[in-house]
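Engineer: pasting the structure only:
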């Protein structure tokens, strides 16, 4: 499966793959045009950063749509090994290049898609890091879970990129924005600020 899908095509498997790929594409799109510093720099108090989101998403796909169904990828992920430092999958070290992280993510796509193509959606797997007796999951459930995780982080990436340089939009071909006029947005934001202050005054 590739990133060229234009719209869902109707079957459950195809719809799942469409929304999974749309989140993948959005995450990588948010890296475009940025320096090595900007793709890595933390923009929240908890350190959220663009390249870290991609690194995390790669591990999630390889885990839930690989290991869980007895299909290990063979990709070394030392930041997820026992004893690794907390949150090591949420940022890229200076030695982990953008090309390395993006390449890992693309290989994770291919491995995950191969799992989805090879197995019925009702196939049952076991999540290695879930508690014994509560670790069983269907492929359908695992794909939905990965879509939810990727889309959530794509939303994080939207906000990080807007804070960084003002670049906005859902994807390259569809911004999903009400206007492309900066003056309209300035007026809109001012209106929201006034409404927030009025509500605070009434509450006080």
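Structural biologist: Perfect, I can see it now. Everything quoted here is computed from the prediction, not taken from an experiment.
Engineer: only C-alpha atoms for contact and neighbour calcs from this point on.
Structural biologist: OK.
Engineer: This structure: strands as residue ranges?
Structural biologist: With strands called from DSSP state E, the chain shows them at 124-126, 136-138.
Engineer: Single out the most deeply packed of these.
Structural biologist: strand 124-126 (a mean of 19; mean count of other Cα atoms under 10 Å).
Engineer: from the middle of its chain, how far away would that one be?
Structural biologist: 23 Å (Cα atoms, centre = their mean, to the nearest Å).
Engineer: go on, stretch 191-198?
Structural biologist: For stretch 191-198, the distance to the chain centre is 32 Å (Cα atoms, centre = their mean).
Engineer: if we can go back for a sec, need the strands of the chain in CSV (columns: distance to residue 175).
Structural biologist: Shown next, in CSV, are the strands of the chain (distance: least, Cα to Cα, whole Å):
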stretch, distance to residue 175
strand 124-126, 37
strand 136-138, 34
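Engineer: number of nearby residues for residue 176?
Structural biologist: 10 (other Cα atoms under 10 Å).
Engineer: thinking again about what came up before, of all the strands of the chain, which one comes closest to residue 10?
Structural biologist: The stretch from these with the least distance to residue 10 (Cα to Cα) is strand 136-138; that distance is 20.4 Å.
Engineer: adding another structure so you can compare the two:
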């Protein structure tokens, strides 16, 4: 694989991993706020889909033609990070697939040194290459996947890419409780030693 294929491969993997974080969840759990700032699983999917359309569409003069009303001036705050009652899981999943296809077409059509402009970045940073944007969006997608990993674990204990993920230790619930206690004990001892 050349450099573009490697970056594109990792972007595809992280997109799929992010979508998988809503598999098997009811509508409420997939969209409810799980942090004080409102972070939620389908909101992360919606945001990443929106980000891809901006960076691989507008930035390279390849608009998708897709209307994203959550970016309108009169939209609710951070409307790209949560779903209204009228928006459905199916709409957001479809948007993510549409966004991925549009992104893939841009990546396949342009060389890594293709130049674009990010209008929402400061003037001195706006001029970019496809390679820079591919790295940027890979990193942003992975960051949001990390958020989703933690949210999903809080909901039902699911971690990583599922029970067969070779990167996740295989432990019984009792072993996990023992592991948690080991970490908690170390943290408490460190705190006591610091005072």
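Structural biologist: Okay, I see it. All values derive from a computational prediction rather than experimental measurement.
Engineer: how far away is the aligned residue in structure 1 for residue 191 of structure 2 from residue 26 of structure 1?
Structural biologist: By TM-score structural alignment, residue 191 of structure 2 lines up with residue 200 in structure 1. Shown here: residue 200 of structure 1 relative to residue 26 of structure 1, a distance of 36 Å by Cα to Cα, to the nearest Å.
Engineer: What of residue 201 of structure 1?
Structural biologist: From residue 201 of structure 1 across to residue 26 of structure 1, the span is 39 Å (Cα to Cα).
Engineer: wait, what's in contact with residue 32 of structure 2?
Structural biologist: Shown in contact with residue 32 of structure 2 (Cα atoms under 8 Å, 6 or more residues apart in numbering): 38, 40-41.
Engineer: By neighbours, which of those residues wins?
Structural biologist: Greatest neighbour count in the contacts of residue 32 of structure 2, by other Cα under 10 Å, goes to residue 41: 30 neighbours.
Engineer: That one matches what in structure 1?
Structural biologist: If you follow residue 41 of structure 2 across to structure 1 using TM-score structural alignment, you land on residue 50.
Engineer: can you check residue 75 of structure 2 too?
Structural biologist: Using TM-score structural alignment, residue 75 of structure 2 sits opposite residue 84 in structure 1.
Engineer: Which residue comes closest to that match once chain neighbours are left out?
Structural biologist: residue 78 (7.0 Å; Cα to Cα, 6 or more residues apart in numbering).
Engineer: With residue 33 of structure 2 instead?
Structural biologist: Residue 33 of structure 2's closest residue in space is residue 40 (Cα to Cα, 6+ apart), at 4.9 Å.
Engineer: wait, the one you found sits on residue 34?
Structural biologist: Yes - contact status for residue 40 of structure 2 versus residue 34: in contact at 5.8 Å, counting by Cα atoms under 8 Å.
Engineer: Which stretch of structure 1 lines up against stretch 9-26 of structure 2?
Structural biologist: Residue span in structure 1 matched to stretch 9-26 of structure 2, by TM-score structural alignment: 18-35.
Engineer: For residue 65 of structure 1, the count of nearby residues, please.
Structural biologist: That count, for residue 65 of structure 1 with other Cα under 10 Å as the rule, works out to 28.
Engineer: pretty sure it contacts residue 141?
Structural biologist: No - counting by Cα under 8 Å, residue 65 of structure 1 does not reach residue 141; the two are 10.4 Å apart.
Engineer: need the contact list for the alignment partner in structure 2 of residue 98 of structure 1.
Structural biologist: Aligned by TM-score structural alignment, residue 98 of structure 1 pairs with residue 89 of structure 2. The contact partners of residue 89 of structure 2, taken as Cα under 8 Å, 6+ apart, are 27, 42.
Engineer: And the helices in structure 1, which stretches?
Structural biologist: Along structure 1, counting by DSSP state H, helices occupy 12-29, 36-40, 50-64, 98-118, 139-165, 182-203.
Engineer: counting contacts, what elements does the shortest one pack onto?
Structural biologist: Taking 3 or more Cα pairs under 8 Å, 6 or more residues apart in numbering; DSSP states H and E as contact, the helices and strands that helix 36-40 of structure 1 lies on are helix 50-64.
Engineer: Run through the neighbouring helices and strands of the helix it packs on.
Structural biologist: On a contact count with 3+ Cα pairs under 8 Å, 6+ apart, helix 50-64 of structure 1 meets helix 12-29, helix 36-40, helix 98-118, helix 139-165.
Engineer: ok, 6 Å please
Structural biologist: Under the contact criterion of 3 or more Cα pairs under 6 Å, 6 or more residues apart in numbering; DSSP states H and E, helix 50-64 of structure 1 touches helix 36-40, helix 98-118.
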